[in-house]
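Engineer: sequence and predicted structure, then a few things I'm wondering about:
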Amino acid sequence: MSLNAWKLELCSYSSSNTATIPAYGRDLQHRKPPKSNISAQLRRLQDHDFPDDARQLNNNNVDVFERSTEGKDASISGRTDSEERNVGENVASLGLASCLKTRDIRDFNKAVPVAPLVLSDPGDPIVQVPASISSRLLEHQNGGVQFLYNLYKKNHGGVLGDDMGLGKTIQTIAFLSAIIGNSTDEEEYQGDQRRNRINGGPILIVCPTSVIHNWGDEFSKWGDLSFSIYHGPNRDLILEKIVGGTVDILITSFDTFRINDKTLCKIQWDVVVVDEAHRLKNEKSGLYKSCVGLQTKKRFGLTGTIMQNKISELFNLFDWVSPGSLGTREHFRDFYDEPLKHGQRLSAPERFVRIADERKQHLSSVLKKYLLRRTKEETIGHLMLGKEDNVVFCTMSELQKRAYRRMLEQPEIQTLIHKDLPCGCGSPLKQVECCNRTVPDGILWSWLHKDNPDGCDSCPFCLVLPCIVKLQQISNHLELIKPNPKDDTEKQKKDAELASAIFGSDVGLVGGSTQNESFMELSDVEHCGKMQALGRLVSLWVSHGDKILLFSYSVRILDILEKFLIRRSYCFSRLDGSTPMNLRQSLVDDFNRCPSKQVFLISTRAGGLGLNLVSANHVVIFDPNWNPSQDLQAQDRSFRYGQKRHVVVFRFLAAGSVEELVYSRQIYKQQLSNIAVSGKMEKRYFEGIQDCKDFQGELFGICNLFRDLSDKLFTSEIIEQHGETGEKDSNTKLVLGSTLENKDLGVVYSHRNEDVVNMGGRDASSSLIENHETSRKCKREEFMLIAEFMGMRELEFSKWILSASTTVLEEMLQKYKKSKC
């Protein structure tokens, strides 16, 4: 498409009608155009070093200006006709046309607004975002900047809780540019000296170490603010600049701030911004205690995961940004926390459910004063191609099942399971309080207490985490429980002894109790249920030209998967903690550009943040995490603005293992978050209540963690008994695709996570929701009829729709309507 029609004109007013011009309009009559014009912005879209948020063209708050003389247009925009044609070719090469409908293409024909974004109310002193920044903001980002400013002028703090990838950093920079009074006009400079334009003191940004320089890069690209990074050497010199008023903004890391909190808390800050603010969830942490001492009321948190594990985390975060907004800690626990948890119990009395519903609505209304939360679907959903989050329960191999049972029979786990039984010595005390407080015959216990044969103050509960780790290792790959050659000799000896006990008579089948480096044995999938399923699925995906992200928390698993891919001649890339920082972006760019790159192996810890792998359309998370946000961050590497295809996520779980408990608790935590933060209705599945010994149910407590689930369909039974999803077989076909229904995938059960977590409960007050569900069901039935008319399966038809043009879709619908007549 030629862009000769793209015309730019400065905002101007008729000289004969200046009386009608608003005050701020008269100030802008001679304002210079922004530093970034359309051509420059489009060139940035091709620059891989430029952040995703800055690639978003402003589709809102713009007007189309047309001029009658083409030569004048060229002089205003600064581009010749040939340059315009080159810009058009650049747009075509971006591959954006496939994801833009008619209204989006129309938005591309709009001009960049020259006027800044005014935040202040009429009659107040003008506070505005410079046009060079506001011209590149999307509508939801404009709203976020206005939200931050509204809190600021009321001398309050708040939380910007947008989904990952919606530009929280950019919105913050735009807000700071406005309150500092930033401008690119020459009169703001006096020679080589920068004039200090802060009225209320400097600004502090505290963030993870890994994104410190990213913040600096964003300030350089988006704003014209003076900043310094308070990290590493020369901190005293930087601090002098802040105190002297020659620097607007100080950026530091969590650890540096915690270590130097006494110095930094002496400064009277105008604004404090904490990135990844969910790190403030624990009031006992050193970081939280340090942040409490900051001298400002204007505290802002940025996080896409407002609540991760417990409702009490909400209190800690919002009591920091706006002290007293949720009352006292005791009030919050009694009025919100306990009623919401008890009301979500499956067999909760109707009175409890009703009280929980009232309290969640009240909590949601209070949080809205200090929280702005938007999702990708409701903001830039029309610019994206969608995502499915599937959970796949893979059967463990027979060898894994035997090893798992032997681990459950170890004396440490048996002691934990029987901790509350009466002691066999005749004492009225429980076993954990009497003879079985220590486990001297346990291999794990003797290693952990090698320097203290009498045990520690936490015995035997100090064994819980090590035992869970061993069970998770068995669930993923038997090679993980073998000793690590990098450990000291004594630890390797103990690990080998435990591995021999777990393998038992099967030790020969796994190449012994020490780490095996045989390429053929490690790349073989026979003794790993997840790898059996992965092998069949990857083969199918690659044959269809799909690109796959494969995540794991374990570097050892990545080593094994690498051999697995080499054996099958797949072309892949790999990124983990050992990958140099200066090479990571080139690996990402190469994977996105190169069609031959089929799989990207990524360590979840190293690649959970900051990577934009938009060319991938399949994401596999090999091992789940207790914290659901970690898995969601991994998914978002490909599900973000600029994605090229519909993204399908597969979370692998070992059926009958502790991973089922991990996932069930993820469901529980996500539902509590939806209830407490958004006031949503969620289906009640579980009897257990977090942190309540009287209602541990099927989820909580040590006995549940170490239960043998190998002969049960634990999660599927809960979901299908209390949920509204379809039968197991039909669910598996729906998730994995009909082309796989007759193949042995090694999959016990599967479902879509969004069908379970965001299902919503039913009661007398939910008729509107029921009507919506009925309407959605009718639409789904109609969709399946159209797919049948086209001779396609449902999943195949969904992919076809995403790639079809508007004209083709209209022709297809007309033919379908004629066939019904």
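Structural biologist: Received, thanks.
Engineer: please count neighbours and contacts with C-alpha atoms only from this point.
Structural biologist: Will do.
Engineer: just how off-centre is stretch 371-380 within its chain?
Structural biologist: Mean-position distance between stretch 371-380 and its chain equals 13 Å (Cα atoms, centre = their mean, to the nearest Å).
Engineer: my guess is Cys207 contacts Arg279. True?
Structural biologist: No. No contact is recorded between Cys207 and Arg279 when judged using Cα atoms under 8 Å, the distance being 9.7 Å.
Engineer: let me see the contact set for the closest residue to Leu239 other than its chain neighbours.
Structural biologist: Of all residues beyond its chain neighbours, the one nearest Leu239 is Tyr230 (7.7 Å), with distances taken as Cα to Cα, 6 or more residues apart in numbering. Listed by Cα atoms under 8 Å, 6 or more residues apart in numbering, the contact set of Tyr230 reads Ile238, Leu239, Leu250, Ile251, Thr252, Ser253, Thr256.
Engineer: try this one next to it:
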Amino acid sequence: MTTSTLKNENVEAEAASASAKKEDEIEDMSEEEKMLADIEAEQAKSEAKESTVPTVAPTLIRSSEAKDKGSQLDELLNKASEYSAFISGDMKQLQEEMAMKAEMDDKKRGKKRKPTGEEAKSMAEYQSMNADYKKDQKKAIFTQPPNLAKSCTLKDYQLEGIRWMASLYENGVSGILADEMGLGKTIQVIALFAHLLMQGTTGPFLVVAPLATLPNWIREFEKWLPTLPCIRYHGTKEERAEFFMKIDPVTKQNIAPLKKKDVKAKHFPVIITSYEVAIRDVKKLSSLGPYTYMVVDEGQRLKNRKCCLIKSLKVIEAQNRLLLSGTPIQNDLDELWSLLNFVNPTIFDDLSVFQSWFGFKNIGQETTEGSIMKNEREEAIVSKLHDILRPFLLRRVKMDVLSDMPPKKEVVVYAGMSKLQRGYHANIEKGILRAELMKAGIKEAHMISQINTLMNHRKNSNHPFLFGEPIDNATGQHVGTAHPQLLIRASGKFHLLDRMLTKLHEKKHQVLIFSQMTEVLSIIEDYLVWREWKYCRIDGSTKIDERQRQMDAFNAEKTNGAGGKRNDNDDRHFVFLLSTRAGGLGINLASADTCIIFDSDWNPHQDSQAMDRCHRIGQDRPVAVYRLLTAGSVDMEMMEKQISKKKLDRMAIAGGDFRKGGSRSKSDKLNHATLEKLLEDDIHDFANKSDNIEDIRIDDDELDGIMDRQRLFEKGSNELKAEGRMYDILESKTSDNPLEAFS
């Protein structure tokens, strides 16, 4: 074979590998996310060609540079301190006077004049509530805006959230509402708009959100603030163009192009659009600005400061910006800076200063826990980070504010490799998997990338049939179809899943199963068909209307049994299959009380979002989350990365205690013991879990223990051990728990 032929083959192999890798990475995305990924990939390619200066990481900072960076840090701290003082004073006053609110409201209701006619009644009530509301706000007694629907009532923590956002608005700064998923960030935004309207502040208001969540935004506006129209700005180019025409309120016909004065009208609709449309129509949307408020839902999407979306949104002028994100830290603090730079570009204008003080890269490896403790003792670095974030970040978690929220426990369960998986593992390491599978007659074998070994190991740890399924010579069918038990026995995780689902079905639970790979969902689907268990499925290809139909069908099991109770008969929908990324947003499946993470994401927050599909408002049972890991595989490496990122999240966010606007809710500062606990490993004996357990499985006693809900949530002398031979229970170490768990 000639050298040129070898080179050509290598180039082709690399191209095929890159293509396969890209497909693996995007298979779990929605159509909108795929489009955004393509746009941003093209942009990155273009920028790479234009760039001729190599990026070199700084090694040493000269004394003059260090002094300058120190003064810049002090300036940033001073700015943050000033804003914190304004906001905490406002929030303190609100807290002290909240008790007076109920009594005052009762008195006002008793004195309300009874109008004689319908028109007079409407006018008098509006004038009365407007005057009373403005009077209350001057006294800093934050009451529910009276223009919200009478049937809707905000919770106290939501009122505090709105007051915090109003304080930001009054002080001319923007922020991040980082409440945990399921606490009503959408409702708080709607109530903020209602508050501004009551104060005489009009729009226009712009909401940019993932496509999947647009129907929910429309639904919540119609429910909570029906007097303010909203429009889903989406659809074809022609359909979107119609919005920029003035509509006659009687005939509903387009009569003239919109003008600047039109958008400042009291009832100009809130514009709710998707990321993709915001990029495509950035000029048109900009023409309606400046916006009073621009809200970006799932704001962590802006973590990459060079992404196409953030560049487009920065073009759109807005007096105030608000990010909504239940997961403000995804991977590192550079991404958090990107969010802060978007909302307050004049305050957070220098990433290099932020990086020089708050590196914290890969905690446990590049940055040791000991060095963090030392820096905190000597220079209070972590505390300074908290002080900088304090005025611009508000985060409450379910366990803080929902006293009736059922508990949640996460259990990591380890599976050994099957003989087939061990053989595939060895072939991947040797680089001969494709050749061996082609010899075995696997049709899909020629498509396997030999270069992308990491993805091959991920697939093998889930199920070896992801590389292609052997044919049964006797029947001519795939072996999993001809012999379903072989489908189960081929994968250690599948064998474990089968044992778990059998017990869960017997105990009448409903289960969510998440995977990164849609092909894994298809194999599980084959298994469920064989078991004759009813199921639903959502992945990136599922249309919005179909998503809602399946959610409704699955959630109906909670009330369609005898007497309106749960349906425990075998005709119930037992399992809901979801791809982690496509199924992590805009989905409420609180009828399920069990979540199985079949394979983990590199990013722990993606898995947290998945768990929150069932552990949310409306859940009335304790929730068990089971995370499956194949011992001795890449699963362990991914879990180690998750543990490191959780430490960063706990240190930067949970440790900061951002439950009150502008100040800590408990102590004045972070103490040494609390920081040490925040940096502890989630699993103490994790390194030894891979040793000598390839050929074994969790025994019946351990499995029965973690599957028994009463034992799993038991406290006291009968409490289940937190660490078993083939499982670990993660409790207080998760970032979802309130700060008291670390104190």
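Structural biologist: It's in. These numbers come from a predicted model, not from an experiment.
Engineer: thinking again about what came up before, the second structure: which residue goes with the residue nearest to Leu239 of the first structure?
Structural biologist: Matched to the second structure by TM-score structural alignment, Tyr230 of the first structure sits across from Tyr233.
Engineer: now that match: how far from Val263 of the second structure?
Structural biologist: 15 Å (Cα to Cα, to the nearest Å).
Engineer: Met373 of the second structure now?
Structural biologist: If you go by Cα to Cα, the gap between Met373 of the second structure and Val263 of the second structure works out to 53 Å.
Engineer: before we move on, what about Arg627 of the second structure?
Structural biologist: The gap separating Arg627 of the second structure from Val263 of the second structure is 49 Å, by Cα to Cα.
Engineer: and what of Leu324 of the second structure?
Structural biologist: As for Leu324 of the second structure, its distance to Val263 of the second structure is 24 Å (criterion: Cα to Cα).
Engineer: more neighbours, the two?
Structural biologist: Leu324 (23 against 20; other Cα atoms under 10 Å).
Engineer: contacting residues around the aligned residue in the first structure for the more buried one?
Structural biologist: When the first structure is aligned by TM-score structural alignment, Leu324 of the second structure is paired with Leu302. Under the criterion of Cα under 8 Å, 6+ apart, the neighbours of Leu302 of the first structure are Val159, Leu160, Gly161, Lys168, Val273, Val274, Asp275, Glu276, Ala277.
Engineer: same deal with Glu497 of the first structure?
Structural biologist: Contacts were defined as Cα under 8 Å, 6+ apart; by that measure Glu497 of the first structure touches Ile443, Ser513.
Engineer: what comes up buried for the one helix or strand it maps to?
Structural biologist: In this structure, Glu497 of the first structure is located in helix 489-503 according to DSSP states H and E. If you call a residue buried by 16 or more other Cα atoms under 10 Å, then helix 489-503 of the first structure has these buried ones: Lys491, Gln492, Lys494, Asp495, Ala496, Glu497, Leu498, Ala499, Ser500, Ala501, Ile502, Phe503.
Engineer: and if you look at stretch 590-601 of the first structure?
Structural biologist: Of the residues in stretch 590-601 of the first structure, those scored as buried under the neighbour-count criterion (16+ other Cα under 10 Å) are Phe591, Asn592, Lys597, Gln598, Val599, Phe600, Leu601.
Engineer: with stretch 775-791 of the first structure instead?
Structural biologist: Applying a neighbour-count criterion of 16+ other Cα under 10 Å, one finds Met784, Ile786, Ala787 buried in stretch 775-791 of the first structure.
Engineer: helix or strand: which one has Met601 of the first structure?
Structural biologist: For residue 601 of the first structure the amino acid is Leu, not Met. Since the elements are taken from DSSP H and E, Leu601 of the first structure ends up inside strand 599-603.
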